[in-house]
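Visitor: sequence-free structure coming up:
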């Protein structure tokens, strides 16, 4: 007489279920150390970083600012200017100063400064002139807009950092 039949011969479905259970338990044993590390990793993560607006990201040096000025009913005109951003200078005075004749007598107010952008409103002797903003996508490049409904103008700004300033006349 033969000995007892192997379990897979008695009930093949039970044998497959046992294989799945042992495979799942092997997977569980491999993942257990990783699961134990998860709370520690979460505790060590600093969360969202909050940068101080004083850590402004515009690089000091020579910048070329290109303006595309669109006035209602006229073809767009282009203008380029150069500016020298000193290390430690107020970014609002440096980067938000748009050199256009119609803005000579206007003043900025309601300014907001973040680590990667500037926003402001303009007032002119004849009333509220508009608003502006620039956003740095790197320390060496920014884009912005100036909306001047009082003058019927929309201005797009784009600036690139080129080099260090070489002297006081820059």
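Guide: Ah, there it is. These figures come from a predicted structure and were not determined experimentally. Numbers count the residues shown, from 1 in each chain.
Visitor: please make it C-alpha for all contacts and neighbour counts, starting now.
Guide: OK.
Visitor: ok, and what's touching the helix or strand containing residue 122?
Guide: In the assignment (DSSP states H and E), residue 122 maps to strand 117-124. If you take CA atoms under 8 Å, 6 or more residues apart in numbering as the criterion, strand 117-124 is touched by 92, 96, 103, 105-113, 128-136.
Visitor: which helix or strand lies directly C-terminal to that strand?
Guide: Under the assignment DSSP H and E, the closest C-terminal helix or strand after strand 117-124 is strand 127-138.
Visitor: for that following strand, list every residue counted as buried.
Guide: 129, 130, 131, 132, 133, 134, 135, 136 (16 or more other CA atoms under 10 Å).
Visitor: next, the one to line up against it:
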């Protein structure tokens, strides 16, 4: 194949990929229409509108909860997470919202052993929680686990878990 044929072929392939991506985007956009809202159909005559009949129309006035209405027992039940106070700095168990040197050491340990690419900030954020859940199967880190993996020691003295 000559250089000209390669350029023409790659241009045609890129154009087809672009058209496919555009068709996919437009199809997804039409499927995600809000129930009860009007939208233009893709195959009918221009200017015609169709109502999506999947669900009743959204009434903005009805969205506010009635303050007099009683809550069901399921709604009244308070979960354990709602009752727990905000974590204090560097106190076990380390969990979402914890801050301090121990959290920083945990993040370094995750980076060294599991390739964590987040920022070592010393703050237990959502990314730290997700990585901890994935590898240690827990959203919090207790003192026993912290000591087991020697996270308080310098990096070169820590146990490698792999």
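Guide: On my side now, so go ahead. What you see is a predicted model; the values in this text were computed from it and never measured.
Visitor: what's the TM-score here?
Guide: The TM-score (TM-score structural alignment, normalised by the length of structure 2) is 0.20; 63 aligned residues with a CA RMSD of 5.7 Å.
Visitor: quick one: neighbours of residue 159 of structure 1, just the number.
Guide: 22 (other CA atoms under 10 Å).
Visitor: what angle separates the strand holding residue 122 of structure 1 from strand 127-138?
Guide: Here the directions of strand 117-124 of structure 1 and strand 127-138 differ by 160 degrees (axes from the mean of the first three to the mean of the last three CA atoms, to 10 degrees).
Visitor: tell me the helix or strand right after the lengthiest helix in structure 1.
Guide: Secondary structure assigned by DSSP state H gives helix 12-44 as the longest helix of structure 1. Where DSSP H and E defines the elements, the next helix or strand beyond helix 12-44 of structure 1 is strand 61-71.
Visitor: show me what that next one packs onto, helices and strands only.
Guide: strand 77-85, strand 153-163 (3 or more CA pairs under 8 Å, 6 or more residues apart in numbering; DSSP states H and E).
Visitor: need the max-distance pair from the buried residues of strand 127-138 of structure 1.
Guide: Within these, two members stand farthest from each other by CA to CA: 129 and 136, at 23.9 Å.
Visitor: ok, residue 15 of structure 1 touching residue 21?
Guide: No: the criterion here is CA atoms under 8 Å, and residue 15 of structure 1 misses it with residue 21 at 9.9 Å.
Visitor: these two: which has the busier surroundings?
Guide: Remark: of residue 15 of structure 1 and residue 21, residue 15 carries more neighbours, 15 against 12, as counted by other CA under 10 Å.
Visitor: contacts only, for that one.
Guide: 7, 8.
Visitor: and it, how far is that from residue 25 of structure 1?
Guide: 15 Å (CA to CA, to the nearest Å).
Visitor: using the three-state scheme, assign residue 108 of structure 1.
Guide: Put simply, residue 108 of structure 1 is strand when judged by DSSP: H, G, I helix; E, B strand; the rest coil.
Visitor: could you find the closest non-adjacent residue to it?
Guide: Closest residue to residue 108 of structure 1 apart from its sequence neighbours, by CA to CA, 6 or more residues apart in numbering: residue 122 at 4.7 Å.
Visitor: state the distance from the one you found to residue 132 of structure 1.
Guide: 8 Å.
Visitor: so what sits against both of these two?
Guide: With the criterion set as CA under 8 Å, 6+ apart, the contacts of residue 122 of structure 1 and residue 132 do not overlap.
Visitor: please identify the most buried of the helices and strands packed on strand 61-71 of structure 1.
Guide: strand 153-163 (a mean of 18; mean count of other CA atoms under 10 Å).
Visitor: for residue 44 of structure 1, find the nearest of the helices and strands packed on strand 61-71 of structure 1.
Guide: When these are compared by CA to CA, strand 153-163 sits nearest residue 44 of structure 1, at 36.9 Å.
Visitor: show me what the closest one packs onto, helices and strands only.
Guide: Looks like strand 153-163 of structure 1 contacts strand 61-71, strand 141-148 (3+ CA pairs under 8 Å, 6+ apart).
Visitor: what would those strands look like in a markdown table with distance to residue 160 of structure 1?
Guide: Formatted as a markdown table, these follow (distance: least, CA to CA, whole Å):
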| stretch | distance to residue 160 of structure 1 |
| --- | --- |
| strand 61-71 | 6 |
| strand 141-148 | 5 |
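Visitor: let's have the ones you listed in a markdown table, adding mean neighbour count and distance to residue 157 of structure 1.
Guide: Output for those, formatted as a markdown table (neighbours: other CA atoms under 10 Å; distance: least, CA to CA, whole Å):
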| stretch | mean neighbour count | distance to residue 157 of structure 1 |
| --- | --- | --- |
| strand 61-71 | 19 | 5 |
| strand 141-148 | 20 | 5 |
